[in-house]
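S.K.: give me the fold of what follows.
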Amino acid sequence: MASSLTCAGLLWALLSLLCAAASCVGFFLPYWLLGAQLDKPVSFGPFRRCAYPVRDEGRQTTVMVEQCGRYASFAAIPSAEWRICTVVTGLGCGLLLLVALTALMGCCVTELVSRTVGRVAGGIQFLGGLLIGAGCALYPLGWDSEEVRQACGNLSDQFELGTCKIGWAYYCTGGGAATAMLICTWLACFSGKKQKQYPY
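M.R.: Below you'll find the model as predicted:
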């Protein structure tokens, strides 16, 4: 099968796939914020968390359930900022994934990615990275929620971590988006071969 990509385009396709995978994995996993509650490690993502308190009626105490899961509903996400972050980051990850899959198809399909298509794809990647970056910037605004404060020693506030620390998934999501914006967008401009002109 012939490729519609140049050498720079092949690098773009590979890097686009890696960036999309890094951002999507980081977005899905609830390790954006790490803390502790009732001497158990707790972690949060925009729409998921690991370890949560449950009232044990038999003992009349609160115990920690050491499981990971998403919030029961969209409205149950602890803050409005995290709800916006979830939507914006999810949309950005979707755009990066769409471009990455198109770039991979360009490795196998002739004349799929022209110079114009490559530039448009680069613009979509830039927009996707921008959306994910906006989501990452919004995330610290939700650190003043009651759930986060319980895990951060009641010291957290907007842009104040308290006893918590930022987890690897936050860096993974943001790093994938930044690479997509800065490198993939540039490579996309040189990704497509010049289309052949056919005489009529």
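S.K.: from here on, just use CA atoms for contacts and neighbour counts.
M.R.: Will do.
S.K.: quick one: the helices in the protein?
M.R.: 7-28, 80-106, 115-138, 146-151, 168-179, 185-188 (DSSP state H).
S.K.: and of those, who's closest to residue 69?
M.R.: Nearest to residue 69, of all the helices of the chain, is helix 7-28, at 10.5 Å by CA to CA.
S.K.: buried set for the closest one?
M.R.: 9-13, 15-28 (16 or more other CA atoms under 10 Å).
S.K.: next one: stretch 82-90
M.R.: For stretch 82-90, using 16+ other CA under 10 Å, the buried residues are 82-86, 88-90.
S.K.: distance to residue 111 for these - can I get that in TSV?
M.R.: Formatted as TSV, the buried residues of stretch 82-90 follow (distance: CA to CA, whole Å):
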residue	distance to residue 111
82	41
83	40
84	38
85	37
86	36
88	32
89	31
90	30
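S.K.: ok, so of the residues you listed, who is nearest residue 143?
M.R.: residue 82 (9.2 Å).
S.K.: ok now do the closest residue to the closest one other than its chain neighbours, which residues does it touch?
M.R.: Among residues not flanking residue 82 along the chain, residue 46 sits closest, at 5.3 Å (CA to CA, 6 or more residues apart in numbering). Going by CA atoms under 8 Å, 6 or more residues apart in numbering, residue 46 touches 27, 30, 32, 77, 82-83, 85-86, 139.
S.K.: before we compare anything, build this one as well:
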Amino acid sequence: MPTFVHYLWILLTLLVSVTCTYSLLQPEWFIHPDFIHSFGVYAYCLRDFRYTHARQICGYYGGQFGFSNVPSKAWKAASLLYGGGSMFLCISCLFTLISLCIRRGCDTIVILMTSYLQTAAVVFLMCGILSFPFGLSSDYFRHYCGESASIFHSDICSVGWAYMLAIVGTALSVFCPILSHFVDTSKDESSVIKTDV
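M.R.: Model (predicted):
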């Protein structure tokens, strides 16, 4: 029978996999002070000049979803790393649910494999978050956020909510492989031997 820690581990894995995947697809990793221009890993938002008032239009870099359209090599690396980490978390989420359904004895193997997968996901997510600011020195980013933008300095642009959500999701994902070591499915109340003192 699954324990409270097992359910907590499943819930946390589900939470961080949804959080990290959602933040990956959002264009608000860095935001211009006008709150119209924003830049993400795969998508961006710009001002639509067809209207007299400021209106935001969002889309993928290059007009379509594709790795080759991302304007910076650092952002390509971040998309591979953070995207890979998010994918590993989603796969580990499925494995945590499978660990509920399989018989005792086999579940420890699934839990151990999931723990390793979650550890790899955390490493990929952290590397993706740390590599994204290296793209702030690209010509594309400097065009919108100022010529003095450089690595880890965004000039007039600021960190957006999606980048902060990615950081929080990654920070919480650190606890997934830790919790997996406390998931003990081998013990339940019926197998405990009572001794008289």
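S.K.: could you dump the contacts of residue 46 of structure 1 to JSON lines with distance to residue 183 of structure 1?
M.R.: Shown next, in JSON lines, are the contacts of residue 46 of structure 1 (distance: CA to CA, whole Å):
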{"residue": "27", "distance to residue 183 of structure 1": "20"}
{"residue": "30", "distance to residue 183 of structure 1": "27"}
{"residue": "32", "distance to residue 183 of structure 1": "24"}
{"residue": "77", "distance to residue 183 of structure 1": "33"}
{"residue": "82", "distance to residue 183 of structure 1": "28"}
{"residue": "83", "distance to residue 183 of structure 1": "29"}
{"residue": "85", "distance to residue 183 of structure 1": "24"}
{"residue": "86", "distance to residue 183 of structure 1": "25"}
{"residue": "139", "distance to residue 183 of structure 1": "24"}
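S.K.: out of those residues, flag the one nearest to residue 116 of structure 1.
M.R.: Using CA to CA, these come closest to residue 116 of structure 1 at residue 27, 30.2 Å.
S.K.: what residue of structure 2 matches up with the closest one?
M.R.: With TM-score structural alignment as the criterion, residue 27 of structure 1 lines up with residue 24 in structure 2.
S.K.: same question, residue 170 of structure 1
M.R.: Under TM-score structural alignment, residue 170 of structure 1 pairs with residue 163 in structure 2.
S.K.: so how many other residues sit close to the residue nearest to its match when sequence neighbours are not counted?
M.R.: Nearest non-adjacent residue to residue 163 of structure 2, counting by CA to CA, 6+ apart: residue 29, 4.3 Å away. Per other CA atoms under 10 Å, the neighbour tally for residue 29 of structure 2 reads 25.
S.K.: now residue 66 of structure 1
M.R.: For residue 66 of structure 1, using other CA under 10 Å, the count is 12.
S.K.: roughly how far apart are the closest residue to it other than its chain neighbours and residue 75 of structure 1?
M.R.: The spatially closest residue to residue 66 of structure 1, leaving aside those adjacent along the chain, is residue 51, at 4.3 Å (CA to CA, 6+ apart). The spacing between residue 51 of structure 1 and residue 75 of structure 1, counted by CA to CA, to the nearest Å, is 19 Å.
S.K.: counterpart of residue 67 of structure 2 over in structure 1?
M.R.: In structure 1, residue 67 of structure 2 lands on residue 74 (TM-score structural alignment).
S.K.: mind checking how far that match is from residue 80 of structure 1?
M.R.: Taken as CA to CA, the span from residue 74 of structure 1 to residue 80 of structure 1 is 10 Å.
S.K.: which residues are in contact with stretch 105-121 of structure 1?
M.R.: 1-5, 10, 13, 99, 103, 185, 188-195.
S.K.: run a quick neighbour tally on the residue mapped onto residue 37 of structure 2 from structure 1.
M.R.: Matched to structure 1 by TM-score structural alignment, residue 37 of structure 2 sits across from residue 42. Residue crowding around residue 42 of structure 1 was assessed by other CA under 10 Å; the count is 27.
S.K.: what of residue 158 of structure 1?
M.R.: For residue 158 of structure 1, using other CA under 10 Å, the count is 13.
S.K.: contacting residues around the counterpart of it in structure 2?
M.R.: Taking TM-score structural alignment, the alignment pairs residue 158 of structure 1 with residue 151 from structure 2. Residues in contact with residue 151 of structure 2, defined by CA under 8 Å, 6+ apart, are 133-137.
S.K.: tabulate those (TSV), appending distance to residue 107 of structure 2 and neighbour count.
M.R.: Formatted as TSV, the contacts of residue 151 of structure 2 follow (distance: CA to CA, whole Å; neighbours: other CA atoms under 10 Å):
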residue	distance to residue 107 of structure 2	neighbour count
133	40	20
134	41	19
135	42	24
136	45	24
137	47	20
